[in-house]
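Participant: Okay, here's the prediction I keep looking at, along with the sequence it came from:
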Amino acid sequence: MQKFELMATCASGIEALVGKELRELGYDVEVQNGRVRFEGTIEDILKTNLWLRTADRIKIVVSEFEAKTFDSLFEQTKQINWDKLLPIDANFPVEGRSRNSQLHSVPDAQSIVKKAIVNQLSETYHRRTRLPETGAVYPIEVAINKDQVQLTLDTTGDSLFKRGYRIDKGGAPLKENMAAALVLLTSWKPDMPFVDPVCGSGTIPIEAALIGQNIAPGFNRNFICEKWDWVPDTVSEKLRDEADAQANYDAKLDIIGYDIDQNMINISKRNALEAGLEDLISFKQMAVKDFKTDKLNGVIVANPPYGQRLSDQESVRKLYREMGVVYKPLKTWSKYILTSDLEFERFYGGQATKKRKLYNGALRTDYFQYWGKPVWHHEGKRETN
């Protein structure tokens, strides 16, 4: 099987997490800004699309070279054997971006790359007329940074955060892969209680349940490369069968999502039903200030409102104060709270054990972590109640 240079793209701040996921799947990786590089066959492309919880896309790195003129961009792009990737009827849109480069006009770069590919394919396939572009979609990107050109082919299609279960969402929803990252950055294990006190449309509890039962996050969706003529259906079927066998559908989980808004609880329940996890997660209407528990060694993960608008700031900071008061007695619990309010600790009433800078979309946020002190059985097991 042919080996490709591959990269998993991701949000800023979670590259190490994507690298860890890939290493756990058995790959040698190189972690870079906003992406993780690795090598693999078409089977690996499908496997990583299926299993990566925190990445955005899997791309084939077709070529990398320096280009300071459009002539150079054209000639070097034309030298690539595009016919090894694109059939005669391939529909290949070209997207582009450029930073700190002499070739700063993105539309021109896109059009030059498109023209060079058409030229190479026409010569190879002996076409005198236009290429039909009526077949499967092969999305190509030309990315230029400091005059270094990178040509990639996207294998994913809709971003990996689109798991397929979110049929409804509230305002400012958290992307599914970001929600998974928030869970993976905690100390939570499937035998521990898990609470999201401001669950919104239920994304964080649903991602926790997928992790808890080891369900492949891409199991219920398709990837654009599955329609390509050189990707055998049998590979996809085999990997999905393997993923199904690896899932631990019998794992008992203690996951609860609360929200002050009953409408959001109804939405969460619908999304959990769509994900096939409705029996694993409890969703209940409750305000943060009313939360109490006798359980031990749990984990709280919260993505509360950030108070970006001044008009919202007062009520949001009141919520942070309530969290501080309610969670203080829970000594064995660890609490993880994501917000863009850098003064969060002051209102919460305590300094975080650790902070981690993450980007929620384009917004800079901090993940404030307050680590609990677990209580252990004398046999060396954690207590949970």
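Facilitator: All right, it came through fine. These numbers were taken from a predicted model, which means no experiment stands behind them.
Participant: Only C-alpha atoms from now on, for both contacts and neighbour counts.
Facilitator: OK.
Participant: I am assuming residue 202 contacts residue 270, so please confirm or correct that.
Facilitator: No: counting by C-alpha atoms under 8 Å, residue 270 is not a contact partner of residue 202; they are 9.3 Å apart.
Participant: Between those two, which is the more surrounded one?
Facilitator: More crowded of residue 202 and residue 270, by other C-alpha atoms under 10 Å: residue 202, with 33 against 20.
Participant: residue contacts, that one?
Facilitator: Contact partners of residue 202, counting by C-alpha atoms under 8 Å, 6 or more residues apart in numbering, are 257, 265, 267, 268, 269, 271, 272.
Participant: Which of the residues you listed sits closest to residue 84?
Facilitator: For the contacts of residue 202, the minimum distance to residue 84 (C-alpha to C-alpha) is 40.8 Å, reached by residue 271.
Participant: distance of that closest one from residue 317?
Facilitator: 29 Å (C-alpha to C-alpha, to the nearest Å).
Participant: more crowded one of these two?
Facilitator: Between residue 271 and residue 317, residue 271 has the larger neighbour count (other C-alpha under 10 Å), namely 23 against 20.
Participant: Which residues are in contact with that one?
Facilitator: 165, 166, 167, 168, 201, 202.
Participant: for the second one, helix, strand, or coil?
Facilitator: The one in question is residue 166. Under DSSP: H, G, I helix; E, B strand; the rest coil, residue 166 falls in the coil class.
Participant: Now do the contacts for it.
Facilitator: Taking C-alpha under 8 Å, 6+ apart, one finds 203, 271, 274 in contact with residue 166.
Participant: before we move on, back to that, quick one: mark the members of the contacts of residue 202 that sit in strands.
Facilitator: In strands, judged by DSSP state E, the following of the contacts of residue 202 are found: residue 257.
Participant: between the contacts of residue 202, which is nearest residue 216?
Facilitator: residue 272 (15.4 Å).
Participant: And here is the other one:
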Amino acid sequence: MKQVFHYFAPCPRGLEGVLAEELAQLGALGIAPTDGGVAFHGDWALMYRANLHSRIASRILWRLVDKSYRSEDDIYKAARALEWPELFGVERTIKVAVTGVGCKLKSLDFIALKVKDAVCDAFRAQCGERPSVDTANPDLRIHVFLTERQMTLYLDTSGEALFKRGYRRETGDAPLRENLAAGILRLTGWKVDEPLLDPMCGSGTFLVEAAMMARHMAPGRWREFAFAKLKQFDAALWAQLKQEALAAEQPEAVTHIYGSDDTPDVLMAARANLASAGVSDAVVLEEADALERSAPVEHGVMVCNPPYGIRLEEQTWLDALYPMLGHALKQRFSGWRAYYFTADLRLAKLIRLSASKRTVLFNGALECRLFEYRMVAGSNRKQD
């Protein structure tokens, strides 16, 4: 009988549904989406696969404690009761992070200190020394989540956040996180054999993520994970899973992925990222103005993250841009599904097209929308 462990995968808010579908495809059981992530359970190998293959999760957290509390001392006792030296060696550095929703205790920083003390006290009692704290680049991260009366303690099996794939070489202004881009692609319903266009591609995040999906490339193929620093790490099993992932890749798969931008330096960044990910030949990239370029083929999916303004002069410029985007869609992209991801909620009104779907998403704490426009000739223009 395989041992069952309980996990939680946080993700950008709004992507919980597509993350739940992805985890089910990976073999997760007991899938329970909640605000900001998905709880699930399975064996140790499932945790390896989720880290290696999840395009949407931010981390894979292993749940060690889930119980009620009333005071800081209760939290200390719950953490102290764990056999920490059985989980990892004293030479590993640690970091404790605490978040709370409705927690009535005075200081989350003090709770983090109490949990750190509990871990160190467990090591001192068993082996006479304690692990060091490294807040910048720890070997292992411990996460504590508190509601008003319930504490949940997790050990982070991922290490660096999973959106840090390891391929990015260049960034544009405020690049889209890779897992948010992958989740948006899932929300559009894009299939890997459909044409895809990003006409404002920036540093190429949508393009790289789409090409990796089309070629069945695991997003974690380039990077290392914190679970390799746990005593329970099974190197042979991990090597087998990585080899299976590499064998499943389809480097010769025909793709129909297109990208463009009107700034040469930005295109250079996109080309660097495509090359680093090994998918340069999967994407047709060109210099073009999004307002002037034509559809590369008759039907397909357009997805992009247009600029949005903070300052007044930027908003004035966008007031003129958005109607022109709508006009370009109407004139040149009949037969396409178009998706705009934006934090500027004025886009839906100013683009002067009727959105067929509006999905609420969050980019960090920033509330955004994914607007869908189905471009059927003569049917989308709003009446004046």
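Facilitator: Sure thing, it's come through. Keep in mind that this is a model prediction, so the values were computed, not measured.
Participant: Quick TM-score on the pair, please.
Facilitator: For this chain pair, the superposition-based TM-score is 0.92 by TM-score structural alignment, normalised by the length of structure 2; 371 aligned residues with a C-alpha RMSD of 1.9 Å.
Participant: Which of the contacts of residue 166 of structure 1 are still contacts in structure 2?
Facilitator: Contacts conserved in structure 2 for the contacts of residue 166 of structure 1, using both residues aligned by TM-score structural alignment, their matches' C-alpha atoms under 8 Å: 271, 274.
Participant: Could you export the contacts of residue 166 of structure 1 to JSON lines, including columns for distance to residue 155 of structure 1?
Facilitator: Listed next are the contacts of residue 166 of structure 1 as JSON lines, based on distance: C-alpha to C-alpha, whole Å:
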{"residue": "203", "distance to residue 155 of structure 1": "25"}
{"residue": "271", "distance to residue 155 of structure 1": "26"}
{"residue": "274", "distance to residue 155 of structure 1": "25"}
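Participant: out of the contacts of residue 166 of structure 1, which are inside helices?
Facilitator: In this view, these that belong to helices under DSSP state H are 203, 271, 274.
Participant: ok, now which ones touch the equivalent of the first one over in structure 2?
Facilitator: Just to be clear, that refers to residue 203 of structure 1. Aligned against structure 2 by TM-score structural alignment, residue 203 of structure 1 finds its counterpart in residue 205. Counting by C-alpha under 8 Å, 6+ apart, residue 205 of structure 2 touches 175, 176, 177, 178, 181, 270.
Participant: which of the residues you listed has the most neighbours?
Facilitator: residue 270 (29 neighbours).
Participant: Show me what it lines up with in structure 1.
Facilitator: Mapped onto structure 1 by TM-score structural alignment, residue 270 of structure 2 lines up with residue 268.
Participant: Its match reaches residue 200, doesn't it?
Facilitator: Yes: taking contacts as C-alpha under 8 Å, residue 268 of structure 1 lies within contact range of residue 200: 7.1 Å.
Participant: Which parts of the stretch 1-150 of structure 1 are helices?
Facilitator: Per DSSP state H, counting those that start in this stretch, the stretch 1-150 of structure 1 carries helices over the ranges 15-24, 42-51, 70-78, 106-124.
Participant: Now those in a markdown table, please, with extra columns for mean neighbour count.
Facilitator: Formatted as a markdown table, the helices of the stretch 1-150 of structure 1 follow (neighbours: other C-alpha atoms under 10 Å):
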| stretch | mean neighbour count |
| --- | --- |
| helix 15-24 | 19 |
| helix 42-51 | 22 |
| helix 70-78 | 17 |
| helix 106-124 | 18 |
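Participant: Tell me which of those sits nearest to residue 287 of structure 1.
Facilitator: helix 15-24 (31.8 Å).
Participant: picking up where we left off before, rebuild the contacts of residue 205 of structure 2 as a markdown table, extending it with distance to residue 42 of structure 2 and secondary structure.
Facilitator: Formatted as a markdown table, the contacts of residue 205 of structure 2 follow (distance: C-alpha to C-alpha, whole Å; DSSP: H, G, I helix; E, B strand; the rest coil):
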| residue | distance to residue 42 of structure 2 | secondary structure |
| --- | --- | --- |
| 175 | 34 | coil |
| 176 | 31 | coil |
| 177 | 27 | coil |
| 178 | 25 | helix |
| 181 | 27 | helix |
| 270 | 38 | helix |
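Participant: For residue 333 of structure 1, which residues are in contact?
Facilitator: Listed by C-alpha under 8 Å, 6+ apart, the contact set of residue 333 of structure 1 reads 296, 297, 298, 299, 300, 371, 372, 373, 374.
Participant: and the aligned partner of the fifth one in structure 2, what helix or strand is that in?
Facilitator: With TM-score structural alignment defining the correspondence, residue 300 of structure 1 maps onto residue 302 in structure 2. Following DSSP states H and E, one finds residue 302 of structure 2 within strand 300-304.
Participant: same for that strand, what does it pack against?
Facilitator: Using 3 or more C-alpha pairs under 8 Å, 6 or more residues apart in numbering; DSSP states H and E, the elements in contact with strand 300-304 of structure 2 are strand 196-198, strand 336-342.
Participant: Name the nearest residue to residue 144 of structure 1, sequence neighbours excluded.
Facilitator: Nearest residue to residue 144 of structure 1, sequence neighbours excluded (C-alpha to C-alpha, 6 or more residues apart in numbering): residue 98, at 4.6 Å.
Participant: Now do the same for that neighbour: its match in structure 2.
Facilitator: Match for residue 98 of structure 1 (TM-score structural alignment): residue 100.
Participant: so that match makes contact with residue 146?
Facilitator: Yes: the pair residue 100 of structure 2 and residue 146 passes the contact test of C-alpha under 8 Å, sitting 4.5 Å apart.
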